[in-house]
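Visitor: Everything below, folded, please.
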Amino acid sequence: MKILGINASPRGNESNTLQLVKAVLKGAESEGVEAELIDLYSLRIEYCTGCGACYATGECPQLDDFEELFERIQNSDGIVLGAPNYINSVPAPMKAFFDRLSDAIHCQMLTGKFGCSVSTAGGSKADAVVEYMNSVLMTLGVTVVGGLGVLMAGNPAAPQQAAGSAEELGKKLVKSVRGEIKYPDQDEAHRQTTAYFCQLAQSDKERFAHDYDWYVQKGLIK
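Guide: Just a heads-up that it's a prediction; the model follows:
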């Protein structure tokens, strides 16, 4: 089993969010699994141009680090997203990454994986950023096990104080992957989302040729 942490903070080792992501991964590792950490700012992820090539061919014309990163995500069982609050949302590299996941959403490529999100904020809305990142995971077909938002608010020790909760989140993530914790409501939501995108692919086979072929291969379109 492998848990992948993706941190989107430009502050390197000084990142408060990084401390939370590491704590989640530490909790996961305590359950006997492998964990990997990726610094999103060390990668080059170009902006989505909305060309639609991914829907038609399954390939993106952008030549950057996206495909390698997505392959590492596909080869993981659990995903931890970390981002500070930048004007009530995630920093630009994380948003650029999210925007490149359009075909992965249409094909529900991450179905069966589990994930969570963590965020830090100077004064407010860390929880809102966590909710946003978790909503992206849900849209991808990932089952969300929880999240953690931490407000600094003049307290530099806040990430360390929240480390215990972050580690527990990592343990919960692993237990969820193992099937020890069930999420029937999310299972049904994922089923409905997959049905929607199957119907979308069938409604316009030419435009969504790759998506159509994907669902045929999965046996969901006969």
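Visitor: Please count neighbours and contacts with C-alpha atoms only from this point.
Guide: Noted.
Visitor: Kindly list the longest helix within the chain.
Guide: Assignment by DSSP state H gives helix 184-203 as the longest helix of the chain.
Visitor: Buried residues, it. List them.
Guide: Within helix 184-203, the residues scored as buried using 16 or more other Cα atoms under 10 Å are 187, 190, 193, 194, 197, 198, 201, 202.
Visitor: Can you show me the strands along the chain?
Guide: 2-7, 34-39, 78-82, 114-121, 143-151 (DSSP state E).
Visitor: want to try JSON lines for the ones you listed, with distance to residue 67 and mean neighbour count as columns?
Guide: Shown next, in JSON lines, are those (distance: least, Cα to Cα, whole Å; neighbours: other Cα atoms under 10 Å):
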{"stretch": "strand 2-7", "distance to residue 67": "15", "mean neighbour count": "24"}
{"stretch": "strand 34-39", "distance to residue 67": "14", "mean neighbour count": "16"}
{"stretch": "strand 78-82", "distance to residue 67": "16", "mean neighbour count": "28"}
{"stretch": "strand 114-121", "distance to residue 67": "20", "mean neighbour count": "28"}
{"stretch": "strand 143-151", "distance to residue 67": "22", "mean neighbour count": "23"}
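Visitor: For these, give me CSV that also has distance to residue 13.
Guide: As requested, the strands of the chain are exported to CSV (distance: least, Cα to Cα, whole Å):
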stretch, distance to residue 13
strand 2-7, 11
strand 34-39, 10
strand 78-82, 14
strand 114-121, 15
strand 143-151, 18
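Visitor: picking that back up, return the list of helices and strands in contact with the longest helix of the chain.
Guide: Helix 184-203 is packed against helix 209-217, with contacts defined by 3 or more Cα pairs under 8 Å, 6 or more residues apart in numbering; DSSP states H and E.
Visitor: re earlier: closest to residue 132 out of the strands of the chain?
Guide: Of all these, strand 114-121 sits nearest to residue 132, with 9.0 Å by Cα to Cα.
Visitor: Who are the packing partners of the closest one?
Guide: By 3+ Cα pairs under 8 Å, 6+ apart, strand 114-121 packs against helix 16-29, strand 78-82, helix 126-139, strand 143-151, helix 163-177.
Visitor: Now the second one, please; I'll put the structures next to each other:
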Amino acid sequence: MRILLINSSFRKNGATAKILNEILKVLKTHDDIDASILHLSDFKLDYCKGCSQCFQTGECYLQDDAEHISNLIAEADAVVVGAPTYASSIPGQMKTLIDRGHFVMEQLNHGKYTLSVATYENADGISVVKSLNKLFLYSGAVLSGSICIKTVFNQEPLNSRSKKDNVRKQAERLYWNMTKRAKGNIIHRIIHHTVFHVGIKPFVLKEKTRYSGVLDHWKRRGIFNAAV
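Guide: Have a look, this model is predicted:
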């Protein structure tokens, strides 16, 4: 099983990265797991131009790393996203990936298990968790859990037994949910069903030509028959 951990902080050794590395350490104790960390700061991501061309062609015309990252996510069985709290929200490069990454309309996380990780120093870390979980839920994922840790800038984020134990517990829970093929929270399933079948699906099917790229994504992700 393949798990992709995404660090959306520019800092590769900051609090968010350290928590992701702790999760990675736990996951790698299982022989059936292939897990790795992707640092968004290593990649070139241009801003979305709002042209909607990807809905028809299935991919963005901009020649950077967005499609590569999107493909890595598509190939994973589970996705963990870590984000620091900037101005009470997710960092800009994570939002750029969301805008470019074929998440919601194309249902990039269909059937995947996800874990959200947020760090903050003063306030609003929970806002980041909510943003990530909303993205996961609307894009078809099963929410495994979330981690929200208050820390001091440039200090060790896992400076207590309880914090480290919680991170390890969430990592093991992600592994357990994957191996048991857990269906997830019933309320979450109802929310996604409503978002997709009431909001997205009829909207796309009204103009199949304009959204042919979206339909292709659905077909590749095994939701085409249910959608049409």
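Visitor: would you list the helices and strands packed on strand 114-121 of structure 1 in JSON lines and tack on distance to residue 64 of structure 1?
Guide: Converted to JSON lines, those look like this (distance: least, Cα to Cα, whole Å):
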{"stretch": "helix 16-29", "distance to residue 64 of structure 1": "24"}
{"stretch": "strand 78-82", "distance to residue 64 of structure 1": "20"}
{"stretch": "helix 126-139", "distance to residue 64 of structure 1": "22"}
{"stretch": "strand 143-151", "distance to residue 64 of structure 1": "28"}
{"stretch": "helix 163-177", "distance to residue 64 of structure 1": "30"}
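Visitor: Most tightly packed of the ones you listed?
Guide: Highest mean neighbour count of these: strand 78-82, a mean of 28 (counted as mean count of other Cα atoms under 10 Å).
Visitor: most centrally placed residue in structure 1?
Guide: Structure 1 has residue 137 as the residue nearest its centroid, 4.7 Å off, counting by Cα atoms, centre = their mean.
Visitor: wait, doesn't that residue sit right on residue 145?
Guide: No: applying Cα atoms under 8 Å, one finds residue 137 of structure 1 not in contact with residue 145, separated by 10.5 Å.
Visitor: Identify the contacts common to those two.
Guide: By the contact definition Cα atoms under 8 Å, 6 or more residues apart in numbering, residue 137 of structure 1 and residue 145 are jointly contacted by residue 115.
Visitor: Counting neighbours, what do you get for the aligned residue in structure 2 for residue 108 of structure 1?
Guide: Correspondence of residue 108 of structure 1 to structure 2, assessed by TM-score structural alignment: residue 107. Neighbourhood size, residue 107 of structure 2 [other Cα atoms under 10 Å]: 23.
Visitor: Nearest residue to residue 107 of structure 2 in space, please, no chain neighbours.
Guide: Spatial nearest neighbour of residue 107 of structure 2, chain neighbours left out: residue 139 (4.4 Å); criterion: Cα to Cα, 6 or more residues apart in numbering.
Visitor: how much space is there between the one you found and residue 62 of structure 2?
Guide: From residue 139 of structure 2 across to residue 62 of structure 2, the span is 22 Å (Cα to Cα, to the nearest Å).
Visitor: In terms of neighbours, single out the busier of those two.
Guide: Ranked by neighbour count (other Cα under 10 Å), residue 139 of structure 2 and residue 62 place residue 139 first, with 23 against 15.
Visitor: residues touching the alignment partner in structure 1 of the more buried one, list them.
Guide: Residue pairing (TM-score structural alignment): residue 139 of structure 2 is matched to residue 140 of structure 1. Listed by Cα under 8 Å, 6+ apart, the contact partners of residue 140 of structure 1 are 104, 105, 108, 109, 110, 111.
Visitor: try 6 Å
Guide: 105, 108, 110 (Cα atoms under 6 Å, 6 or more residues apart in numbering).
Visitor: so how far is residue 114 of structure 1 from it?
Guide: In this view, residue 140 of structure 1 and residue 114 of structure 1 are 11 Å apart by Cα to Cα.
Visitor: Go through the contacts of residue 140 of structure 1 and flag which are in helices.
Guide: Using DSSP H, residue 105 are the members of those that sit in helices.
Visitor: List the members of the contacts of residue 140 of structure 1 that persist in structure 2.
Guide: Among those, the contacts conserved in structure 2 (both residues aligned by TM-score structural alignment, their matches' Cα atoms under 6 Å) are 105, 108, 110.
Visitor: I'd like to know how far the closest residue to the last one other than its chain neighbours sits from residue 9 of structure 1.
Guide: Of all residues not flanking residue 110 of structure 1 in the chain, residue 141 sits nearest, at 5.3 Å (Cα to Cα, 6+ apart). Relative to residue 9 of structure 1, residue 141 of structure 1 is positioned 25 Å away (Cα to Cα).
Visitor: what do we get in structure 2 for residue 201 of structure 1?
Guide: Per TM-score structural alignment, residue 201 of structure 1 is aligned with residue 204.
Visitor: OK, contacts around the nearest residue to its match once chain neighbours are set aside?
Guide: Excluding the flanking residues, the one nearest residue 204 of structure 2 by Cα to Cα, 6+ apart is residue 211, at 6.0 Å. By Cα under 6 Å, 6+ apart, the residues touching residue 211 of structure 2 are 55, 56, 204.
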